[in-house]
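Novice: for reference, the sequence and a predicted model appear below.
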Amino acid sequence: MVPQSEVVIRQEELLNGRVLLVNAPTDDLLNNLPSNVNASIWTWNFNDFQYFQARQADVHFGIDLPAGEFDQAIIFVPKAKELLNYLLHNLASRLNKDASIFLVGEKKGGVERAAKQMLPFGKTLKLDSARHCQFWQMVLENTVTAKPLKDWVQRYTVATPNGDLNICALPGVFSQNRLDVGTAVFLPYLSQVTSGKIADFGCGAGVISAYLAKLNPKNRIFAMDVDAFALASTQLTFEENSLTPEQLEIKAVTGIEDAPLFLHAIVSNPPFHQGIQTDYNASENLCKTSRRHLKSGGELWIVANRFLNYPTLIEQSYKNCTIKTDQQGFKVLFASTQKNLKE
């Protein structure tokens, strides 16, 4: 088990009844909880959802608090401060007064800072410090009314060659407050992407998906992400810009292997984080295996940090890779499958 789960087990005598595990790690914690605990899991990570589902756990995937009543909740500290505020507010709107909300996380992951975010809802107490982690308790004194989703959205405008886009980003989504440098470098080249069925792998707040839809109303966009908050943000961005709903298909994925087949193009500012950890597996698999999801003559477009070895990985699979630009620390990479002359 990860250290956070070990610390939870150290305090198991405090746990009782219907306990909601929020952002729980994919380990064996469930099998080590006492028998008087009826545990459920809330996750917005599709990889984690599939892990728990395969173990027949009571798991909910999405941005909404699971249905039902809970006696306690344990939050495993997420990376984003705004996301923790969202979780705490939603739990405070559902749990009864005097219910306990526990918080566990690594010291290097900001658990002490996170514990201060609980103060508006009740008194906090640090119960344990071990395995480079801390375990806090807050007894709920101030319940609240749940806010509508729109109140959690951060909005900003992106200028494009085809007019402005209004972006909607929910808590915890990549580049929540402003356009990231990589996508800014990428945008001028998206007009060169072939039209048709296009997958946006790692769609985030939907900047790339919305721009491709805006460029050509005949484009059908498959917005793919592991994060339910990103998928919901992309949906909101499409609605905010009055884009045709039929252009968009939202798809939760574990990786590029879940993409549709016979795509005309795959476009990506690929993800490289899982929580606070750096993880290049999803983006490296994109370079290595995306070819099988494309039609003959299909295109791969990626923007990535210049220090990454993606051009080499792409060339091994596609036999070609063109660097369209190299600026502000990012490269825009292009490759295509061999055109079948019979088509």
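Specialist: Received, thanks.
Novice: C-alpha only now, for contacts and for neighbours.
Specialist: OK.
Novice: centre of the chain to stretch 316-332, how far?
Specialist: 25 Å (C-alpha atoms, centre = their mean, to the nearest Å).
Novice: tell me the contacts of the spatially most central residue of the chain?
Specialist: Centroid-nearest residue in the chain, with C-alpha atoms, centre = their mean: Asp227, separated by 2.8 Å. With contact set as C-alpha atoms under 8 Å, 6 or more residues apart in numbering, Asp227 has these partners: Trp44, Asn45, Phe46, Ala252.
Novice: next up, a second structure to put side by side with the first:
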Amino acid sequence: MSMERISHAVATGGLSLPEGKIALFGALAADGLGDLDPKSVDVIQTLHPEFTVWEKRACARTAPDGPYVAAIVTLPRARALSQDMIARAIKAVPDGLIIVNGDKNHGIEPILKALKPRVQLLGHVSKAHGKCLWFQSSDALADWALPEMSKNAEGDFTAPGVFSADAADPASRLLAEALPTTLKGRFADLGAGWGWLSREILKRPGVTQLHLVEAELSALNCARANVADDRASFHWHDALTWKPPVTLDGIVMNPPFHTGRKGEPSLGQNFITTAARLLEPHGQLWMVANRHLPYEATLEEKFRDVSEIAGTSKFKVLHAARPSRPKR
């Protein structure tokens, strides 16, 4: 739907796309390219599942390689990340058109309000529960740019838009407290984020290897800065399709359950299925989840032993052991 908004702006709103290379910041594969020529675009994407789809359709990059004649910014959920993305687009297009495209539930209205007193809008259109607006690149928004990573109040490196950037989230803290001190062997943290939970896992001396698997490159780069341990290895990958070099003795995870603003319990259920596949027959899983999420049935289907080992009114820590193998 996002690229339909661009096409609508070209057809009815006076938007004219220049000839030359255009950067697409945060474009989603499901939206496609609309009327754009794949040879004339660079897709700037740091989320691994999106990147892998885009690299089959067009030129996918994790950072811009400008200058470009124009940029199209697809707004993410986080306001600070949206502003930073617009600032990075301006840097990549020093003398061209900046097009901002976003859904209402991704904050396009506040961004429009913030832009109006600072840049001269050349036009905007509304379509499909969102807006598309455009203006000429200028340095008026230089203060929107954020460092790639910075230290939070607890001294850990985080990046704009990453989960729980201000501090370790309470669910991860609960999980870390519940982990046995006797963990040993080869482990993975699926959806490792910026590395706080991984660091807690590595406090167990019996852990010989820890694979940090994270789909968002900016979060993984923070994890590299936060986790200084020779036992750690870092993987920019979708946790659901990642394959370890050998099967694992244990997995610890605080899986996501949102895509955009919509809660999807199936995402966490898929993490459980993946964990069972990656573990040795004797392997164990420790995970934390919001109390209301329906994960027990999937755990009982994929593991022989399942129990809740800690919890609060908001969260539950679940332990599962001995993954079930499909009968041949």
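Specialist: Received the coordinates, thanks. On a predicted model such as this, the values are computed, not experimentally measured, just so you know.
Novice: re earlier: among the contacts of Asp227 of structure 1, which pair sits farthest apart?
Specialist: Trp44 and Ala252 (9.9 Å; C-alpha to C-alpha).
Novice: coming back round to it: what's the counterpart of the residue nearest to the centre of structure 1 in structure 2?
Specialist: Asp227 of structure 1 maps onto Glu216 in structure 2, with residues paired by TM-score structural alignment.
Novice: I'd say Phe157 of structure 2 and Gly193 touch.
Specialist: No: applying C-alpha atoms under 8 Å as the test, Phe157 of structure 2 and Gly193 come out as separate, 11.1 Å apart.
Novice: how about Val100 of structure 2, what's its match in structure 1?
Specialist: By TM-score structural alignment, Val100 of structure 2 lines up with Leu103.
Novice: same question for His292 of structure 2.
Specialist: Per TM-score structural alignment, the equivalent position to His292 of structure 2 in structure 1 is Phe307.
Novice: let me know the secondary structure of its match.
Specialist: For Phe307 of structure 1, the assignment made with DSSP: H, G, I helix; E, B strand; the rest coil gives coil.
Novice: with adjacent residues omitted, what lies nearest to Gly32 of structure 2?
Specialist: Met3 (6.8 Å; C-alpha to C-alpha, 6 or more residues apart in numbering).
Novice: and what of Lys104 of structure 2?
Specialist: Closest to Lys104 of structure 2 by C-alpha to C-alpha, 6+ apart is Gly130, at 4.9 Å.
Novice: tell me who's in contact with that neighbour.
Specialist: Gly130 of structure 2 sits next to Asn101, Gly102, Asp103, Lys104, Ile108 when contact means C-alpha under 8 Å, 6+ apart.
Novice: which parts of structure 1 are helices?
Specialist: 3-10, 46-54, 81-94, 111-116, 181-186, 207-215, 228-240, 281-289, 310-318 (DSSP state H).
Novice: how many other residues sit next to the equivalent of Lys302 of structure 2 over in structure 1?
Specialist: Aligned by TM-score structural alignment, Lys302 of structure 2 pairs with Ser317 of structure 1. Using other C-alpha atoms under 10 Å, Ser317 of structure 1 has 17 neighbouring residues.
Novice: Ser317 of structure 1 contacts Arg291, doesn't it?
Specialist: Yes: using C-alpha under 8 Å, Ser317 of structure 1 is in contact with Arg291, at 7.1 Å.
Novice: what's the overlap in contacts for Trp44 and Ala252 of structure 1?
Specialist: Contact criterion C-alpha under 8 Å, 6+ apart; residues shared by Trp44 of structure 1 and Ala252: Val226, Asp227, Ala228.
Novice: what's the residue nearest to Lys104 of structure 2 aligned with over in structure 1?
Specialist: Residue pairing (TM-score structural alignment): Gly130 of structure 2 is matched to Cys133 of structure 1.
Novice: same deal with Thr158 of structure 2?
Specialist: Residue pairing (TM-score structural alignment): Thr158 of structure 2 is matched to Ala169 of structure 1.
Novice: and the gap between its match and Val153 of structure 1?
Specialist: As for Ala169 of structure 1, its distance to Val153 of structure 1 is 5 Å (criterion: C-alpha to C-alpha, to the nearest Å).
Novice: okay, the two: which has more neighbours?
Specialist: The neighbour comparison of Ala169 of structure 1 against Val153 (other C-alpha under 10 Å) goes to Ala169, with 30 against 17.
Novice: from Ala228 of structure 1, how far off is that one?
Specialist: Ala169 of structure 1 is 12 Å from Ala228 of structure 1, where distance means C-alpha to C-alpha.
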